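Undergrad: One predicted model, sequence on top.
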Amino acid sequence: MTPAPLLDSIRKPADIRGLAPAELESLAGQMRQRIFEAVSTNGGHLASNLGVVELTIALHYCYDFGPYPGGPDWLMFDVGHQCYPHKMLTGRAGQFGTLRKRGSIAGFPVPEESPYDLFAVGHAGTAISTAVGMARGSQQQGKNNHVVAVVGDASIVNGLAFEGLNNAGTLKRQMLIILNDNGMSISQPQGAFSEYLERVRVSTTYEEFKRFSEKIVHRLPTTVGHAIEHAWDALCSSVKSAMWAGQMFEAMGIKYMGPIDGHDLPGLINFLAEIKHVDKPVVLHVKTQKGNGYEITKNEPTKFHSPAAFRVEGSPLVQNGCRVEINKGTGKNWTTAFADAAIAVAKRDSRVVTLTAAMPDGTGLSKFEKEIPERFIDTGICESHLVAMAAGMAKTGLRPIAAVYSTFIQRAFDQVWQEVALNKLPVIFALDRAGYVGDDGAVHHGFCDLAFLRPLPGMTLIAPTDEAELNRALRLSLKLDTAVAIRYPRDNVPTCNFEEEVLPELREQASGEWELGKSRMLIRHDGEADATLVVYGALAGSVLTAAELLSADGVKVDVVDARFCKPIDGAMLARVLRPGHPVLTVEDHSLENGFGSAVLEYANSHRLPTDQITRLGMPDRMIVHMTRKEQLTEVGLDPAGIVSSVKQAIERAGERSDVAPMPAERYV
C-alpha cells in the first residue's frame, strides 16, 4: 500500500520541527504539487505561492507561530495571495483540493477560518505597519512576542510600506521584515526601487554578500548570540562605499541583512534561527523565484500569477515538458471589452493615455500596451501615486484613463478628491471588479466605490449594461470636462453589433440620461405596468430575465436602464415615481450610500413619493468566497430573487392605504 504523503501528517506547525532535512525537502515538493493541482483545478494564485514554499517552511520551523492570541510568535503577510504554504502547515492541507470553493478555504488569510491567520488581507503594503503596531502592543503589555512580516510581489514600493518602514526604525525591540524579492510584482516590476534591487542582484557587492552568507548559514552553531549581527556589520563597513541595498534601510534605523537564497532550505533555517535573537528591527532580503519548482510557471510568472483553472498535458516539471491550456470560459468578459474600447478611443484621440497599478493583465491593459505602448504606464503597486500622476497628466491637457480594480481605488481616495475632483480635472477611472468578484472573496469585493465617489463635486458616475454602452461611456467621458468613474464587474459582458450600434454612433449619449424601453435591452408597458425596475449597471441581464419570468406569471414590469448614478435623471424619476406604484432599484453595490440611496435622496429633495421604493443591493455583511453567481443568489440579486422581491413589493403596495411606511430594503 502506498504510504500517505508526509504533508497529510502535518496538523500544526510544530509537527515539522522533528523532521530531518531530507524530509523537509520532500515536504516542500509535496506542497508544491498540491498547490499546483489545486490551482489547476480551481484557479487561484500560483506562481507567488510556489516561490515561497521553502521560506514558509523555514519560518514555521524557526518560530512558534501558535494560534492567535497564544503565540508566542506572530506572522503577518503583506500580499495575502502568498499564504497557501502557510495554510498547508497550519492544518488545512487536506482541504486544498477545494481551495476557493464555497465552504472551503479561502485564497487569502481569513482569521475566521483559522487562528493562525492574524489579519484578513488582500491589499499590498499593509503588513509592516500592522507588524509595528503588534510589536508596540506586545512591548506595551510587557511581553516579547516575536513579530515577523513577509513582504512580497514588490509591495515594498507601496507608499504605506515606506511609512511603516519609517516608523519601524524607531522600535527598540525585535521585529523581522522579510523582503521576499522575486524580481517581480504581480506583473513586471516597476519603478526606481525595483531597478535598485535589480542592480544589487548583479553587483559585485551582492556576490560578496552571497559568498559570505554561503560560508556562514550552513555553519551556524545553535548558541552564537549576536555574532552574526557583528559579522554582518563588519562586512557592511568594509563595503559601505559600494552600492548596496542596505544603505536605505540602515539610514532608517533598520538592520539590513542579505540577499540570501530563498530556496536554500537548510540555509534559511540556520539564518532565521540566528537573527531571531537580534533585538532590533531587521530587514532580511530573501531572493526567491516566482513559480519555482515548475518550469512552466517559472518561465511565465505573470501568466501564472492568478490563472483560471487549466489543463496540463505532459510534465510541468521540465522545460518544454508539457502543454497548458487555461480555461477561458465562454463569451467575452468586461475586462476584454474595456481593453478593446480603450484601444478604440485612443486611436481616435491622441490625448488618451492609460495607467494601471501593477495590474496590466487584470485590467486588460496588457492588450493596450501591445497596441500603443508609448501611451501605457504601469506604476507598480502604487494606486495613490497613479491617481496623483494622472491628475498631473490631465493638467497638461492629456486625457488619462486609470484602470483600477474597484477594491483598490479605495486606497487612493484622498488623491481622487484632492488632486482630481478638487482641481476639476478630467481623469477617467475604469473600475474593474465592481460588485461581487467570486472566488477571491470579501477582500476584493468592489462594494463601496459609489459611496465615496458620489459625494465628490463634479464627479460623473456611469455603469454600462453591455459592450455598446461601455464604448459610449468612454467616448462620452472624453467629451466631459469632469472626472468620470465607469464601473463594471468580473463577469461576461453582453455583446453587441458594433456595425450597427457603435461605429456609426447613431445615438449619442447625454450625461445623466436614463433610458426606458430601449428596443434591445429594456422593456416598457406604456403606463400599464404593475411595477418598475430601475437597474444600475451590469445586473441588467438578471433584471430582464426576471421581467420575462414575471411576464410569464402575468405580472407586467417596466425596466429602466439608469446608466448614471450621478447625475440623476430627474425627469425619468418623476415619471416612474407615482403614488401606489412599486419601484425597485437594483445595483451590484452596497445598499448603504449606493444608487438606491441616490434615488431616495433625489426623490425626497424634489418631493417625489418614496413610500413604494424598494432597494435591492449588497447587504451590510461580508459575503465569503464562492462563484459570483452563487454570491448574487445568496443576496437575492439573481433573477429568481428579483422576481420574489417584485412580487413582495406589489403585495405590500396592495396592502397599503393611508399609511406610508419607510422605504423597504431587501436584505437576505
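TA: Yes, it's here.
Undergrad: contacts, neighbours, all on C-alpha from now
TA: Noted.
Undergrad: so who does residue 582 touch?
TA: 530-532, 612-614, 649-650, 653 (C-alpha atoms under 8 Å, 6 or more residues apart in numbering).
Undergrad: Secondary structure, distance to residue 356 and neighbour count added to those residues, as a markdown table?
TA: Shown next, in a markdown table, are the contacts of residue 582 (DSSP: H, G, I helix; E, B strand; the rest coil; distance: C-alpha to C-alpha, whole Å; neighbours: other C-alpha atoms under 10 Å):
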| residue | secondary structure | distance to residue 356 | neighbour count |
| --- | --- | --- | --- |
| 530 | coil | 45 | 20 |
| 531 | strand | 42 | 24 |
| 532 | strand | 38 | 25 |
| 612 | coil | 42 | 24 |
| 613 | strand | 38 | 23 |
| 614 | strand | 37 | 24 |
| 649 | helix | 43 | 22 |
| 650 | helix | 45 | 18 |
| 653 | helix | 47 | 19 |
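Undergrad: now the strands: where do they sit in the stretch 551-668 of the chain?
TA: Applying DSSP state E, counting those that start in this stretch to the stretch 551-668 of the chain gives strands spanning 557-561, 564-566, 583-590, 613-618, 664-666.
Undergrad: what about residue 554, how many neighbours?
TA: 10 (other C-alpha atoms under 10 Å).
Undergrad: and here's the other structure:
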Amino acid sequence: MHISEITHPNQLHGLSIRQLQQIARQIRDKHLQTVAATGGHLGPGLGVVELTLGLYQTLDLDRDKVIWDVGHQAYPHKLITGRYNDFHTLRQKDGVAGYLKRCENKFDHFGAGHASTSISAALGMALARDIKGEKFKVAAIIGDGALTGGMALEAINHAGHLPRTNLIVVLNDNEMSISPNVGAIPRYLNKMRLSEPVQFFTDNIEEQFKQIPFLGESLSPELERVKEGMKRLAVPKVGAVFEELGFTYMGPVDGHNLEELIHTFQQAHQMGGPVLVHVGTVKGKGYEIAEKDRVGYHAQSPFNLSTGKAIPSNKPKPPSYSKVFAHTLVKLAEQNPKIIGITAAMATGTGLDKLQAKLPNQYIDVGIAEQHAVTLAAGLACEGMRPVAAIYSTFLQRAYDQIVHDVCIQNLPVFFCLDRAGIVGADGPTHQGMYDIAYLRCIPNMVLMAPKDEAELQRMVVTGINHTGPIAMRFPRGNSYGVPLMEEGWEALEIGKGEMLRHGNDVLLLGYGTMVHPALQTAEILSEHGIEATVVNARFVKPLDTELILPLAEKIGRVVTLEEGCIPGGFGSAVAEALLDADVVVPVKRIGVPDVLVDHAQPHESKAALGLSSSQIAERVLQAFFGQQESAVVQQS
C-alpha cells in the first residue's frame, strides 16, 4: 500500500510490521520533500512517525480521539488523515496548516499551536464521555518539551485524582523542546530513558503463577491481589513519580520499534484509569543532518535536501530584528552584570542564545513556562536586577495574570521584549502577534513602545533597561530595513515622546512600529494626488504623546492611525480616546487588523488581504476623506 491511498487512519488496521515500516519511510520522504520546498517544522514530525502509526493501528479513529500537543509534531498525522495529496501546500495561503485546526479535518479533534494543552483537553473529553455514558478511547500525545509547561503538570495532577477516568497520555520524550530541555522533570525523564524497562517483567506474572503445581489454571482473588502488588513493586523503579501521581506508568518504550509500540499501546488500552506511556524518540529521525543538529532543524526555511543547507536568497538581506535585539542586549549586558536575559524555551528564536554563549551567568531558560518566567523576572527585579523577558507576543498571552499581579501592581522594572509582534505569516492564527497592544495598554504602570526600524530598536533596548517600572517593546518577525546601526553609545528615548517625520496640512498619519514606513510611503502616494500628509512616528502608545498629537489633529482635522495589530483596543483606540478626552472632535480612520483571525499565509499576502499595503492605505484615505472613490492608487502597488 502507498501512503497516497490512505485517506482514513483505520486503513492501517491489519497491516504487517513490514507494511507499516514501508509507510513510515514514505511519510518521512514526503515530510522531507515538502518542508525542503516550503519551509516549516522538520525535526518534531520526523521523530513521531512510528509512534503515530503504532498508536493509530490500535485505535478505531471513527470513535476514538487523539489529541496532539504542539501541533507541529502532527505532520505524520496529517499525512494519514487524507491530506497527503494537498501536503505540498503546507503553510501556504489556503493550503494545509502548519498546526492542527478543527475546521481543517475531522481527525483534528483539538486545535494545537501552543504547547502543554493536550492533557487538559483530552481529560475534558474523557470526562464528557463518561458523563454522557459513551464508549471511546482518548489519547493525549504530549512532547517536544511540552511537559515542562505548568499547564501540563496541572492536568496530570487532576487526571491522577480521577482513578476511574480512562485516559492514555503518550509522552513523546525526545529530550528537546526547540532547544534542549531544561529543568528537573526532563532530567528525571532522561534517567528513566537510560533505565531498563520493567513493565514487561510483570506481563508474564500470571503465566509464572500458573506453573506452580498447586495453583492449577486459575488464580484465587488473594493471589490476584499479590500479582497486582508485584506489579506495583516493579514499576516504581522507573516511573515512581507518575505512579505516585495516580498514573499507571509504562515505559520507557523504543519510539522507533513498531512491534514494541503496538504491543505497549494494546496493553495500555486494557488498563483502567489514567495511563502514561513513556516513548523515547529521536528528533529528526531518519534524516541524519537533522538528527545531528536537533536545534537547527527543529524548523527550517526552504533547504537543499542533499546538503541540508538553506537555499540562499537572491540578494543580501538586512539583519533580522531578533538579531539586532540580541546583539544590542549582549553589548549592554557586558557592561552591566545586573542585566539578566530570560527566555521560555525560545533561545534561538529570540536571539538569546547569543547571550547564553557570551554571558551564561546572565541568561536563564525556564522551559515552556511563560507564567513562571514573568514572576521569576519580578523576583529578580525585587533584588535590584534588570530582567529582560524576551518572549514572543503570542506566548506572553499565557502569562497575563503574572504581568498584572506580579509585575505591574508592584511597579517592578521588568522589561518585556515581544518578538514576532504583528503578522507572522505561515504559522497562522495561533502565532499571530495581534493582541499585545490591546492586552497590555489597559494595565496601570505599563509603558508600551515599538521601533520604526532597527536603529530605533537599539535605543529602545536602552530605554527599557533604564526604565524604573514595567515596560514592553514589540518588534516584528523577519528582516529589518538596513538602516545604519551603532555598535555602542546608544541613548535612551524620552518616555512618551513621538517623532515628527513629515509635514503636511491635509491629513495626519500616525504610525506605530512597523507601520511608520508604510505611513511615509502612503504620504508619498497621496502627494501625487495633491494631498499633503503630516507623518508622526508615535514610538509610544502608552504614554501617548498627546502634546504632539492633539494640536496637530485639531489643526489638520483628519486623523489616520496605522498599526500592525488588532484594531479593537489597539493604538488607534488609544488615539481616539485621547482625542475624545480632550474634546478634540475630528474624524479618525483606524487602520490595522480588524476583528478577525489571520490565517496562515506569507505576511505580504495577509497584509494585502487586510488592506495594509501602502497603496491600499492611500486608497482608503482618499475614499474616507477626499471623496475619490475611483482612484487608481491600487494599480501603483
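TA: Okay, I see it. As the structure is a prediction and not an experimental result, all values here were calculated from the model.
Undergrad: TM-score for these two?
TA: Here the TM-score for the pair of chains, by TM-score structural alignment, normalised by the length of the second structure, is 0.92; 609 aligned residues with a C-alpha RMSD of 2.2 Å.
Undergrad: circling back to that earlier point, out of the strands of the stretch 551-668 of the first structure, the one nearest residue 436 of the first structure is which?
TA: strand 583-590 (7.2 Å; C-alpha to C-alpha).
Undergrad: Could you check which residue of the first structure pairs with residue 280 of the second structure?
TA: If you follow residue 280 of the second structure across to the first structure using TM-score structural alignment, you land on residue 287.
Undergrad: ok, its match touching residue 182?
TA: Yes. In this structure, residue 287 of the first structure is within contact of residue 182 by C-alpha atoms under 8 Å, at 5.9 Å.
Undergrad: if I look at the spatially most central residue of the first structure, how far off is residue 328 of the first structure?
TA: Geometric centre of the first structure, nearest residue: residue 444, 4.6 Å, by C-alpha atoms, centre = their mean. Counting by C-alpha to C-alpha, to the nearest Å, the gap from residue 444 of the first structure to residue 328 of the first structure is 21 Å.
Undergrad: Can you show me the strands along the stretch 51-200 of the second structure?
TA: Counting by DSSP E, counting those that start in this stretch, the strands of the stretch 51-200 of the second structure are 65-68, 138-143, 167-173.
Undergrad: Output those in JSON lines; the columns should cover mean neighbour count and distance to residue 155 of the second structure.
TA: Formatted as JSON lines, the strands of the stretch 51-200 of the second structure follow (neighbours: other C-alpha atoms under 10 Å; distance: least, C-alpha to C-alpha, whole Å):
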{"stretch": "strand 65-68", "mean neighbour count": "26", "distance to residue 155 of the second structure": "14"}
{"stretch": "strand 138-143", "mean neighbour count": "26", "distance to residue 155 of the second structure": "11"}
{"stretch": "strand 167-173", "mean neighbour count": "26", "distance to residue 155 of the second structure": "11"}
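Undergrad: got those as JSON lines, with distance to residue 349 of the second structure columns?
TA: Compiled in JSON lines, the strands of the stretch 51-200 of the second structure are given as follows (distance: least, C-alpha to C-alpha, whole Å):
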{"stretch": "strand 65-68", "distance to residue 349 of the second structure": "23"}
{"stretch": "strand 138-143", "distance to residue 349 of the second structure": "19"}
{"stretch": "strand 167-173", "distance to residue 349 of the second structure": "22"}
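Undergrad: Relative to residue 47 of the first structure, which of the strands of the stretch 551-668 of the first structure is closest?
TA: strand 583-590 (31.1 Å).
Undergrad: so where is the closest one in the second structure?
TA: Counting by TM-score structural alignment, strand 583-590 of the first structure corresponds to residues 559-566.
Undergrad: mean per-residue distance, the matching stretch to the first structure?
TA: Superposed on the first structure, stretch 559-566 of the second structure shows a mean distance of 0.6 Å to its aligned residues (mean C-alpha distance after the TM-score superposition for the first structure).
Undergrad: next one: that stretch to chain centre, how far?
TA: Computed by C-alpha atoms, centre = their mean, to the nearest Å, the chain-centroid distance of stretch 559-566 of the second structure equals 25 Å.
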